[in-house]
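Asker: sequence-free structure coming up:
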């Protein structure tokens, strides 16, 4: 049986950049990215226990696809050190080598939505993998009614009405605030 693919996020505007190798151990800086190699749409889709970042041209042709393991998001999607709107994607080529592509959004909200969708998917997969533990409560079988046993309730002086008539709620007036 083939697993179903479903969408996690779509953003209409996304850019991809050719990035220089990181020369510092602290990570990549988006301000160094000068060569924009793609402008188009982003789709984040899930299939099974993985999600995929797809960069699509305006005609929906695939420019790039990047598989993300939800257990190791930071190995595939790294945030830049100087901006919350840009990320470095580690794309594995068919021959097994890694290619690093810069990806960014013009709007900070779009970047936040992208990162939040990745983390939400990772949490969902983590929760699905955890075994369901049923907690046994106290034995309440002695509180059950036995066959033929009944309970009668009295409401004191007020008669008990099974189906109260529908009435309009009573409005009340609030006192003015203290001076």
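Answerer: Yes, it's here. As the structure is a prediction and not an experimental result, all values here were calculated from the model.
Asker: alpha carbons only for contacts and neighbour counts from here, please
Answerer: OK.
Asker: other residues contacting stretch 30-38?
Answerer: For stretch 30-38, the external contacting residues (Cα atoms under 8 Å, 6 or more residues apart in numbering) are 15-20, 57, 63, 80-83, 86, 102.
Asker: quick one: buried ones out of the residues you listed?
Answerer: Using 16 or more other Cα atoms under 10 Å as the burial test, the contacts of stretch 30-38 include 15-19, 57, 80, 86, 102 as buried.
Asker: these: which two are farthest apart?
Answerer: Farthest apart among these by Cα to Cα are 57 and 80. That separation is 23.8 Å.
Asker: can you name every helix or strand that the lengthiest helix in the chain contacts?
Answerer: Using DSSP state H, we find that the single longest helix of the chain is helix 108-129. Packing contacts for helix 108-129, counted by 3 or more Cα pairs under 8 Å, 6 or more residues apart in numbering; DSSP states H and E, involve strand 5-18.
Asker: second structure for comparison follows:
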């Protein structure tokens, strides 16, 4: 990966770390800090983690003069440049480079577990940021290549919205209609003409008593003439001439 020319940022600083010579790695075993001479570190000093572009740098410096002792460029984490040991969280194996293409593996130890935790988190956060930047760059590149969709309305374009599941008001909820002539029906319990109407839904039955004596009591004009059985008898007395004289333009007959 090509080195970026952007500015260098500081990710982590620990004032005291120890460097150990480590034996060759066994073929099927991980590194174990117990195999090192932990009470006899090869070097002690200060550690810094810096970032320049996408690459992180583990720098080991003299704590008094700041002279660089060794550094390990890290392009991926986790990876082969920084590896944990199998028996402790305070020790790591890092691959250092001299800038001339040569590299070596050394043991790196922290006196406190909090320092080793910060070392681990600083590398994780940096490469999490690198991953996010890469995804953003890919998205921007795909947006440039792919044609943008024009979702705006064209001149004269309309849309139709269909709203379903709207029920009409039930017939039972409709307002009662008034009676003929604009009058509303009387409320329940009010007598109409002296008769109390029945409850809603029941037919109105009026009991009419016929008093024949009172109906016929109109005085004494004499015995009534028996009704005629000839319903056309009253019209024959007018004569034929009257029928012809009574014809009007409308086709009706007047009787004198």
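Answerer: Right, received. Where do you want to start? As the structure is a prediction and not an experimental result, all values here were calculated from the model.
Asker: just to revisit the earlier point, okay if I get the buried ones among the contacts of stretch 30-38 of structure 1 as TSV plus distance to residue 117 of structure 1?
Answerer: Converted to TSV, those look like this (distance: Cα to Cα, whole Å):
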residue	distance to residue 117 of structure 1
15	18
16	19
17	22
18	24
19	24
57	21
80	18
86	15
102	19
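Asker: thought residue 4 of structure 2 was touching residue 51?
Answerer: No. Counting by Cα atoms under 8 Å, residue 51 is not a contact partner of residue 4 of structure 2; they are 9.9 Å apart.
Asker: more crowded one of those two?
Answerer: residue 51 (21 against 12; other Cα atoms under 10 Å).
Asker: now the host helix or strand of the more buried one on structure 1. Mean distance?
Answerer: Using DSSP states H and E, residue 51 of structure 2 falls within strand 43-52. Strand 43-52 of structure 2: mean distance to aligned residues in structure 1 after superposition is 0.5 Å, counting by mean Cα distance after the TM-score superposition for structure 1.
Asker: equivalent range in structure 1 for that strand?
Answerer: Under TM-score structural alignment, strand 43-52 of structure 2 corresponds to residues 38-47 of structure 1.
Asker: same question, stretch 111-121 of structure 2
Answerer: Under TM-score structural alignment, the match for stretch 111-121 of structure 2 in structure 1 covers residues 106-116.
Asker: so what's residue 106 of structure 2 up against?
Answerer: Counting by Cα under 8 Å, 6+ apart, residue 106 of structure 2 touches 19-22, 93-96.
Asker: any chance you could map the helices in structure 2?
Answerer: Ranges of helices in structure 2, per DSSP H, are 113-145, 212-215, 233-236, 240-245.
Asker: you'd agree residue 45 of structure 1 is up against residue 52?
Answerer: Yes. Assessed by Cα under 8 Å, residue 45 of structure 1 is found in contact with residue 52 at 5.3 Å.
Asker: distance of residue 61 of structure 1 relative to residue 41 of structure 1?
Answerer: 10 Å (Cα to Cα, to the nearest Å).
Asker: higher neighbour count, those two?
Answerer: A direct count of neighbours by other Cα under 10 Å for residue 61 of structure 1 and residue 41 places residue 41 higher, at 20 against 11.
Asker: how near is the residue lying closest to that one once chain neighbours are set aside to residue 141 of structure 1?
Answerer: Nearest-residue entry for residue 41 of structure 1: residue 12, 4.5 Å, with adjacent residues in sequence omitted and distances by Cα to Cα, 6 or more residues apart in numbering. Distance of residue 12 of structure 1 to residue 141 of structure 1, given as Cα to Cα: 58 Å.
Asker: these two - which one has more neighbours?
Answerer: The neighbour count for residue 12 of structure 1 versus residue 141, taken as other Cα under 10 Å, is higher for residue 12 (14 against 7).
Asker: need the counterpart of the more buried one in structure 2.
Answerer: Superposed on structure 2 with TM-score structural alignment, residue 12 of structure 1 falls opposite residue 15.
Asker: so who does that match touch?
Answerer: Taking Cα under 8 Å, 6+ apart, we find residue 15 of structure 2 in contact with 45-47, 63.
Asker: what's the most distant pair in those residues?
Answerer: 47 and 63 (8.6 Å).
Asker: of those two, which one has the most company?
Answerer: Using other Cα under 10 Å as the criterion, residue 47 of structure 2 and residue 63 rank with residue 47 on top: 26 against 16.
Asker: isn't that one up against residue 60?
Answerer: Yes. Residue 47 of structure 2 lies in contact with residue 60 (Cα under 8 Å); the separation is 4.7 Å.
Asker: how about residues contacting stretch 119-132 of structure 2?
Answerer: Applying Cα under 8 Å, 6+ apart, the external contacts of stretch 119-132 of structure 2 come out as 11-12, 49, 51, 54, 56, 76-77.
Asker: please point out which parts of it sit buried.
Answerer: Going by 16+ other Cα under 10 Å, stretch 119-132 of structure 2 has these buried residues: 119-120, 122-123, 126-127, 130.
Asker: and what of stretch 19-37 of structure 2?
Answerer: Residues of stretch 19-37 of structure 2 classed as buried: 19-22, 31-33 (neighbour count, 16+ other Cα under 10 Å).
Asker: same deal with stretch 76-95 of structure 2?
Answerer: Neighbour-count burial for stretch 76-95 of structure 2, counted by 16+ other Cα under 10 Å, picks out 76-77, 81-85, 89-95.
Asker: same list, the residues you listed, but as CSV with distance to residue 141 of structure 2 please.
Answerer: Below are these laid out as CSV (distance: Cα to Cα, whole Å):
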residue, distance to residue 141 of structure 2
76, 23
77, 25
81, 31
82, 32
83, 34
84, 37
85, 40
89, 41
90, 42
91, 41
92, 38
93, 38
94, 35
95, 35
